[in-house]
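Colleague: predicted model follows, preceded by the sequence.
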Amino acid sequence: MTSRSSIQKLPKALAQDELEALQSVRMNPRDRALIAVLSRCGLRVSEACSLTVDNIHWSTGTPSLRFTGKRNKERVVPMNLEVQDVLREWLESRHFSDSPYVFCNLRNGQRLSRKTVWAAMKTYAQRAGIRHVHPHMLRHTFGTDLADRNVPVERIKDLMGHASIETSSIYISVSAEQKRHSVDRIDRRSRLSRWWSRQKNRDYRFFAQPRKQLHIGVLQTVGRDEELRQLKDNLSKSIDTLVIGPIGVGKSHLLALIEAENVLKVKTLSPAKEALINIAEELHKIGRLCPDGPDKEEGERPRARQQQAEMKGETLIADAGADQDNNQSHITEGGDASETDHSVPNIAPGASIPFETIKKQHARTTVQGWTDMVLGSVEKNEFVLIVDDLSDMTSSVGRLIDKLNRKFTIIAALPEVRRPHEKHFWKFDRVEIEHLSTADAKKLIRQCAAGANIEDYAMTETRVLQQSAGNPRAIIEIMERLRKEPAVTRSAVRDVSHTGARAQIDLTFAVVLILLFVVAARFFMRGIGSMEGYVLAGIGSALLVGIRFFMYRFKR
C-alpha cells in the first residue's frame, strides 16, 4: 500500500475565469500589482514581499524582475505587458517613494508581511465569490498556464526557480527572448490591448529604477566672464553701474558674485521706507549707524568721548579724596586717563542700542528722516550699495537713488531703463547681459544633466535649446522639470515646454479674422454657384481650426 505521506499532491491553481474574477474585484493599486506579479511571474509570497525597486529592470531589452530567490539563487523572470502596466501604475502612485520595497505597507512604507498578503487574498477571494485563495495558488496558476501552452519543461523550471533532484542548485540557462515569448503567451488580452500597452511602455522600460528626487547642485558660472570682469573693474574705481538684461539672464547671479569690503546688499528699493530701514539695519550690524542723523554726526562722537573722560576723572578725584597720601599719584593717573581717552574707538553712538529699539523710536520718522539717518552715518564712497532688482522702478525710487548716490557707490540690476527714469541713471555705467550663446547654453545644459538618466541626450539638448532660447533660468527650470519625471524619455522631452524666455505674440485676433474671412468666402462661393470655391473655403476653415494641433504634433 502507498502511504498518504508518499502521495504527491497536485498543486492547486486557479482556473482562468477565477483569476479574472479575482482581478476584477475593486482593490488598491498595490494589491493589483501584487496579484499580477504572483500570477504572471510566479513569485513566491516571500520573494514578492522582499522585492525591492532595484530588482525591477526596465532598461533591458526584456523588462524583467531580477532577484535572489529560494536557496539564495539569483532568478530572472521577464514581465509581460500586463505586469508592466499594473506595476508602473503602482510605482507612480505610491506615497512612500523613498521605500526600497516594491510592495510596502501603506501606512509606514515598511516591508509588507506575509500575514498581510494572506489576509488580503482571503478578502478579495470572498468578494469575488470563489473558494479560498492563498498567495501560493497564484504561483501554481503561473506554472499551470505555462504548461497548458506547451512551454518546454526546461523553461518552466527556469522561470519558477525549481531545482531537480539531480541538480538542486543549478538553473537551466534559457535566453531572455525565449522567456519573454513564453510569458507573453499567457497574456490573453486582445491584440489591440497588448499593442497599446507596448506603446505606453516603450519609453518607460529603459528606466532602470523608479523615480528619485534629483536636484541640480551648485552650477559654475557660464559665459559671463567679461561682464563679471567689467563689474569688478567698475567697483574698484567706485563707478556706479547698472546691470541690464531680460528676466532670467543671470543678473542676480552676477551681483551675488561680487565680493568686496563695505558692501551692503538689499533686494529692492521699493517701498522706499522699508528699503531704508533695511540699509540702516545693515549699518547698525557693523556699528556705523547714527540714529540722530547728520546734524549731530560731527559732534556726537567727541561728546561721547568727553562724557567718558569726565566719568573717569570723577572716579579719580573720589579715589584721591579717600587717600590723600596718593593724591599726586591719582592726579597723574587722571592725566594718563585723559591721554588714554583719545583712543576711544570710533563707533557710532547708536551701536549699543538694539536696532529694534531704534526702529520703534523712529516709527513715525518719514522717508526723508530715514534717508538723512543713513546718509549721515557714512562717508562718501565708503560703502557699495548693491540693489538686486529695480524692476519696480518708480519716480519716488528714482529720487531715493539720487539721494543715496551722494554717499554710496550703487550697483543695481533691472530689465531695462525706461525713458522717464533716464535722468536718474545718466552717470551710471551700463553692463548689458544677453542670452547665452549656443556653445555656452550647451555647457550649462551639460552641468544640469549631470547624473541624470537621459534616454536621448542629443534630442534633450536640442529641445532645451529651442524652448529656452539661451536663457539660463529657463534652461535650469526645464532641466529641473525633466529630472522630476519618472523617466527622461523621448516623449517626456517632447512634452516639456517653457515660454518665459521667449517673447509671445498673441495671434488670436488675426486667426479669428482670417477664419471669419474664409467662412464668408465659403458662403459667397455658395451664392455664386462655385462648388470648387465652396469646397476650397471649407478645407481652409478646417485647416485653420486644426492648425495649432497639427503644428504641435509634427513639431520635433
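Modeller: Everything's here; your move.
Colleague: going forward, measure contacts between C-alpha atoms and count neighbours the same way
Modeller: Will do.
Colleague: distance check, the nearest residue to residue 338 once chain neighbours are set aside against residue 327.
Modeller: Counting by Cα to Cα, 6 or more residues apart in numbering, residue 309 is the residue found nearest to residue 338 once chain neighbours are left out, at 6.2 Å. Here the criterion is Cα to Cα, to the nearest Å. By it, residue 309 lies 19 Å from residue 327.
Colleague: neighbour count for the two, which is higher?
Modeller: residue 309 (20 against 16; other Cα atoms under 10 Å).
Colleague: element containing that one?
Modeller: For residue 309, the enclosing helix or strand under DSSP states H and E is helix 297-322.
Colleague: contacts for the next helix or strand along the chain from that helix, please.
Modeller: Remark: after helix 297-322, the chain's next helix or strand is helix 327-340, criterion DSSP H and E. The contact list for helix 327-340 (Cα atoms under 8 Å, 6 or more residues apart in numbering) reads 309, 312-313, 316-317, 319-321.
Colleague: can you give me the angle helix 327-340 makes with helix 297-322?
Modeller: If you take axes from the mean of the first three to the mean of the last three Cα atoms, to 10 degrees, helix 327-340 sits at 170 degrees to helix 297-322.
Colleague: helix or strand next in line after helix 327-340, which one?
Modeller: Next along from helix 327-340, by DSSP H and E: helix 355-361.
Colleague: helices or strands next to that following helix in the packing?
Modeller: If contacts are counted by 3 or more Cα pairs under 8 Å, 6 or more residues apart in numbering; DSSP states H and E, helix 355-361 sits against helix 272-285.
Colleague: tell me the buried residues in the helix it packs on?
Modeller: Buried positions in helix 272-285, judged by neighbour count with 16 or more other Cα atoms under 10 Å: 272-273, 275-284.
Colleague: same question, stretch 132-147
Modeller: Neighbour counts over stretch 132-147 (16+ other Cα under 10 Å) mark 133-146 as buried.
Colleague: what separation do you get for residue 332 and residue 320?
Modeller: Relative to residue 320, and taking Cα to Cα, residue 332 is found at 11 Å.
Colleague: hold the first one in mind and look at this next one:
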Amino acid sequence: MHPRTAIERYLRQLAVERGLSKHTAAAYRRDLAAYEAVLEARGVSAVADITADDVAAFHVSLADRELAASSVARHLSSVRGLHRHLIEEGLATENVAADHRPPKLPQRLPKAIGVDQMTTLIEAAGGGVDATPAQLRDRALLELLYATGARITELVSLDVDDVQEDIVRVTGKGNKQRLVPVGRFARRALDAWLVRGRPVFSKKGTSTPALFLGARGGRLSRQNAWLILQAVAERAGVENVSPHTFRHSFATHLLEGGADVRVVQELLGHASVATTQIYTHLTADALRDMYTSAHPRAVHR
C-alpha cells in the first residue's frame, strides 16, 4: 500500500474513533503530509518498505526546519501514531518509529489573572441599561467564558437550547458533553443578550440556533470572538489576555476558593485529573507566599 493511501485511511479512522475537531484533524494531516513528502523524496512507495532510517530522515528534516520543540513533538507523535496503526491493520510487522520519541517539553504553568483584573476586564465590555446589542453580546460572551471555563471553540459552538436556567451544556473534545453551572452574573448577562440583543442580530441573517451571533446574523466565529476579547482587553488596559486566560483563571480561582480538583477536572472537561493538577502549582505558590508573609518564623532574618 502506498504511504498516501495508508495515511488517508489512518486519518479517516481517527476522525471516526476519536471525533477530532477540524483544527486537530488538519494538524494531523499537515504533519503526515510532511512525512509523506520525505518518504517520496527517498523513493519509498510502499508502507512495507519504510525503515527506521526513513523515520530518522524525517526527524532530521524537522531539525533542519528549526521548528519549535512543541511542533517537533507533535509531528513525531503523528508519525508514531501512524506506524502503530500500520501494525494494528497488519500492514507492517515492525514499528520503525518506536525509537523516535518526541522531545520532552518543559511544563508551562498556565497564566491566570487576578479576580480584580477579571472584573475590570468584564466590566469594560459594557452591558448596562443603555448598552448596544453588540455590547450585550460581548458582555454575555465574556461572562460565560469566565463562568464556565470553556474553550473559545466550545463557547461559539453553543446553541440557545444549550442554556437551561443556570446550567450550560458544553460539547468538548471528542464530542463529549458536560454540564457546567453558571452564576447570577453570567445568567443576567445572558438574559439581557437573549432578550435585548440577539433578536436584533438574528434579523440580519437566516435562522440559526447559535447562541452568539455575528454582525451578519450568523454564528459568531472563533476569530471574531478573539477580536472582541482583544478589543475589550485594550479598553480595560489588561495586557496579554487570550480566551485561555479566562479558562486558566476560572480553574485557578475555583481551586483557590477551595474547590476539589476533581470537580474542576469535570468542569474543564479534562480526561485526566493529572491535566488539571497543573493548576494546583499556582495555588500552592499562593499559599506559600501567604504563609511566608504571615507566619512569624517563616522567614529567617
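Modeller: Okay, I see it. Computed from a predicted model, the values in this text were never measured in an experiment.
Colleague: re the thing from before, what's the residue nearest to residue 338 of structure 1 aligned with over in structure 2?
Modeller: In structure 2, no residue is matched to residue 309 of structure 1 (TM-score structural alignment).
Colleague: how close does residue 309 of structure 1 sit to residue 22 of structure 1?
Modeller: In this view, residue 309 of structure 1 and residue 22 of structure 1 are 95 Å apart by Cα to Cα.
Colleague: check residue 45 of structure 1 too.
Modeller: Per Cα to Cα, residue 45 of structure 1 is found 17 Å from residue 22 of structure 1.
Colleague: circling back to that earlier point, next, format the buried residues of helix 272-285 of structure 1 as CSV and append distance to residue 400 of structure 1.
Modeller: Below are the buried residues of helix 272-285 of structure 1 laid out as CSV (distance: Cα to Cα, whole Å):
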residue, distance to residue 400 of structure 1
272, 7
273, 10
275, 10
276, 9
277, 13
278, 14
279, 13
280, 14
281, 17
282, 18
283, 18
284, 20
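Colleague: ok, residue 3 of structure 2 touching residue 37?
Modeller: No - in terms of Cα atoms under 8 Å, residue 3 of structure 2 does not count as a neighbour of residue 37; the distance is 9.9 Å.
Colleague: the two: who's more crowded?
Modeller: Legend: neighbour count by other Cα under 10 Å for residue 3 of structure 2 and residue 37, higher for residue 3 (22 against 15).
Colleague: aligned partner of that one in structure 1?
Modeller: Taking TM-score structural alignment, residue 3 of structure 2 has no aligned residue in structure 1.
Colleague: mind checking how far residue 3 of structure 2 is from residue 34 of structure 2?
Modeller: In terms of Cα to Cα, residue 3 of structure 2 sits 12 Å off from residue 34 of structure 2.
Colleague: hey, what's in contact with both of residue 332 and residue 320 of structure 1?
Modeller: Shared contacts of residue 332 of structure 1 and residue 320 (Cα under 8 Å, 6+ apart): none.
Colleague: which of those two has more residues huddled nearby?
Modeller: Higher neighbour count among residue 332 of structure 1 and residue 320: residue 320, with 18 against 13, using other Cα under 10 Å.
Colleague: ok, that one to residue 340 of structure 1 distance?
Modeller: Taking Cα to Cα, one finds residue 320 of structure 1 at 19 Å from residue 340 of structure 1.
Colleague: separate out the buried members of the contacts of helix 327-340 of structure 1.
Modeller: Members of the contacts of helix 327-340 of structure 1 classed as buried by 16+ other Cα under 10 Å are 309, 313, 316, 320.
Colleague: of all those, which comes closest to residue 513 of structure 1?
Modeller: residue 309 (86.6 Å; Cα to Cα).
Colleague: skip the chain neighbours and tell me the closest residue to the aligned residue in structure 2 for residue 83 of structure 1.
Modeller: Under the alignment (TM-score structural alignment), residue 83 of structure 1 pairs with residue 186 of structure 2. Of all residues not flanking residue 186 of structure 2 in the chain, residue 143 sits nearest, at 4.9 Å (Cα to Cα, 6+ apart).
Colleague: show me the contacts for the one you found.
Modeller: Listed by Cα under 8 Å, 6+ apart, the contact partners of residue 143 of structure 2 are 122, 185-186, 189.
Colleague: and these, which of them are in helices?
Modeller: Those of these mapping onto helices are 122, 185-186, 189, per DSSP state H.
Colleague: right, and residue 537 of structure 1 touches residue 517 too?
Modeller: No - the pair residue 537 of structure 1 / residue 517 is not scored as a contact, 9.4 Å apart, by Cα under 8 Å.
Colleague: more crowded one of the two?
Modeller: Neighbour count, other Cα under 10 Å: between residue 537 of structure 1 and residue 517, residue 537 has more, with 23 against 13.
Colleague: residue in structure 2 matching residue 140 of structure 1?
Modeller: Using TM-score structural alignment, the partner of residue 140 of structure 1 in structure 2 is residue 248.
Colleague: quick one: contacts for that match?
Modeller: 110-112, 149, 279.
Colleague: so which of those persist in structure 1?
Modeller: For the contacts of residue 248 of structure 2, the contacts that persist in structure 1 are 110-112, 149, with contact defined as both residues aligned by TM-score structural alignment, their matches' Cα atoms under 8 Å.
Colleague: longest strand in structure 1, by residue count?
Modeller: Using DSSP state E to define each element, structure 1 has its longest strand at strand 408-414.
Colleague: against structure 2, where does that strand fall?
Modeller: By TM-score structural alignment, strand 408-414 of structure 1 lines up with nothing in structure 2.
Colleague: need the three-state assignment for residue 162 of structure 1.
Modeller: Secondary structure, DSSP: H, G, I helix; E, B strand; the rest coil: residue 162 of structure 1 is coil.
Colleague: can you tell me what residue 495 of structure 1 aligns to in structure 2?
Modeller: Counting by TM-score structural alignment, residue 495 of structure 1 lines up with no residue in structure 2.
Colleague: from residue 466 of structure 1, how far off is residue 495 of structure 1?
Modeller: Going from residue 495 of structure 1 to residue 466 of structure 1 by Cα to Cα gives 13 Å.
Colleague: equivalent analysis for residue 276 of structure 1, please.
Modeller: Taken as Cα to Cα, the span from residue 276 of structure 1 to residue 466 of structure 1 is 42 Å.
Colleague: for residue 280 of structure 1, same thing?
Modeller: Relative to residue 466 of structure 1, and taking Cα to Cα, residue 280 of structure 1 is found at 45 Å.
Colleague: ok, now residue 386 of structure 1?
Modeller: Relative to residue 466 of structure 1, and taking Cα to Cα, residue 386 of structure 1 is found at 33 Å.
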